[in-house]
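Novice: Model the following, please.
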Amino acid sequence: MPGTEERRLAEGVGRAIAKRRGACGLTQEQVAEHLGIGVEAVSRMERGVALPTVVRLGELAEIFGCNIADLVTETSSRASDQAHHLAQLLARMGSADRAMVVDIVETLASRLGKGK
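Specialist: Sure thing, here's the model as predicted:
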């Protein structure tokens, strides 16, 4: 993978795949079996050595019960993608926990934004 941006994308997608796989309680062997590929191929995707095709991302999303976009946007550096990811995380929380997280984010944004 020649470009730095491609490498960063592959690593980010790989982290998202590994995280989703773990959240589903699946092993690399089980994912490989579902996909009809070797365990090493799953390992290469998770380590960011190989960037999965769109078709493969669709298969992974189906296994993990998520959208293809979730596997890509969780690692995006775009503010709108990051906001979408945060909204998904907040949606899983109760009202009090959401309020606490929003307060923490507001405090951090205020403090870190001063350095711009």
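Novice: going forward, measure contacts between C-alpha atoms and count neighbours the same way
Specialist: Fine.
Novice: From residue 5, how far out is the most centrally placed residue in the chain?
Specialist: For the chain, the residue nearest the mean C-alpha position is residue 16 (3.0 Å; CA atoms, centre = their mean). Computed as CA to CA, to the nearest Å, the residue 16 to residue 5 distance reads 16 Å.
Novice: what do you get for residue 57?
Specialist: Distance, residue 57 to residue 5, by CA to CA: 18 Å.
Novice: Which one's more surrounded, these two?
Specialist: A count of neighbours by other CA atoms under 10 Å puts residue 57 above the other of residue 57 and residue 5, at 20 against 10.
Novice: In the helix or strand that contains that one, which residues are buried?
Specialist: Using DSSP states H and E, residue 57 sits in helix 54-64. Within helix 54-64, the residues scored as buried using 16 or more other CA atoms under 10 Å are 57, 58, 59, 60, 61, 63, 64.
Novice: Likewise for stretch 96-112?
Specialist: residue 98.
Novice: contact partners of that stretch?
Specialist: residue 90 (CA atoms under 8 Å, 6 or more residues apart in numbering).
Novice: Would you do the same for the sequence below? I want to compare the two.
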Amino acid sequence: MTPSLDIVFAALADPTRRTILAMLLEDDMAVTDVAHPFEMSLAAVSKHLGVLTAAGLISQEKRGRVKWCKLEPDALREASVWMQGFGQFEPVNLDAFERFLQSEIEGGTERS
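Specialist: You can find the predicted model right below:
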């Protein structure tokens, strides 16, 4: 069973979580590497990762002593289909989504 759209959209509503998704577009990352650029505790980043995991947007896997995070891009499919139902939205293009997330990161850096 897929997570509800409410959970997916709630996860995407937070800029920190969108930044994390953009980071994971590049490659799988260890939790500590995900946390590195943020000015928050590892526990706070872990909570964000938990929200993304619950929404099905990422998966987490323990390899040895290190917990790794992986983007699950298919999790956006249901949200994309829902938006297409309104006829005013194009299907989610993951390349365009990546560009959007990158602009959010760059914009967040400028606001800091």
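Novice: Got a TM-score for the pair?
Specialist: The TM-score (TM-score structural alignment, normalised by the length of structure 2) is 0.33; 61 aligned residues with a CA RMSD of 4.1 Å.
Novice: got the residue ranges for the strands in structure 2?
Specialist: 29-30, 58-63, 66-71 (DSSP state E).
Novice: And the longest helix along structure 2, what does it pack against?
Specialist: Using DSSP state H to define each element, structure 2 has its longest helix at helix 94-111. Under the contact definition 3 or more CA pairs under 8 Å, 6 or more residues apart in numbering; DSSP states H and E, helix 94-111 of structure 2 sits against helix 15-26.
Novice: relative to strand 66-71, how tilted is the helix it packs on?
Specialist: Interaxial angle of helix 15-26 of structure 2 relative to strand 66-71 (axes from the mean of the first three to the mean of the last three CA atoms, to 10 degrees): 90 degrees.
Novice: Now do helix 15-26 of structure 2 and helix 94-111, the angle between them.
Specialist: Per the same axes, to 10 degrees, the angle that helix 15-26 of structure 2 makes with helix 94-111 is 130 degrees.
Novice: Let me see the ranges of the helices in structure 1.
Specialist: Assigned by DSSP H, the helices in structure 1 fall at 4-23, 28-35, 39-46, 54-64, 68-73, 79-91, 95-113.
Novice: hang on, the earlier thing: okay, the strands of structure 2 in JSON lines with mean neighbour count next?
Specialist: Listed next are the strands of structure 2 as JSON lines, based on neighbours: other CA atoms under 10 Å:
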{"stretch": "strand 29-30", "mean neighbour count": "18"}
{"stretch": "strand 58-63", "mean neighbour count": "15"}
{"stretch": "strand 66-71", "mean neighbour count": "18"}
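Novice: closest to residue 109 of structure 2 out of these?
Specialist: strand 29-30 (20.7 Å; CA to CA).
Novice: one step back: what's next to the helix holding residue 57 of structure 1, contact-wise?
Specialist: 17, 20, 21, 24, 31, 34, 35, 67, 68, 71.
Novice: Please pick the buried ones from those residues.
Specialist: In terms of neighbour count (16+ other CA under 10 Å), the buried residues within the contacts of helix 54-64 of structure 1 are 17, 20, 21, 31, 68, 71.
Novice: Next up, the contacts around the nearest residue to the first one once chain neighbours are set aside.
Specialist: What sits nearest to residue 17 of structure 1 in space, not counting adjacent residues and going by CA to CA, 6 or more residues apart in numbering, is residue 46, at 6.1 Å. With contacts defined as CA under 8 Å, 6+ apart, the neighbours of residue 46 of structure 1 are 11, 13, 14, 15, 16, 17, 18.
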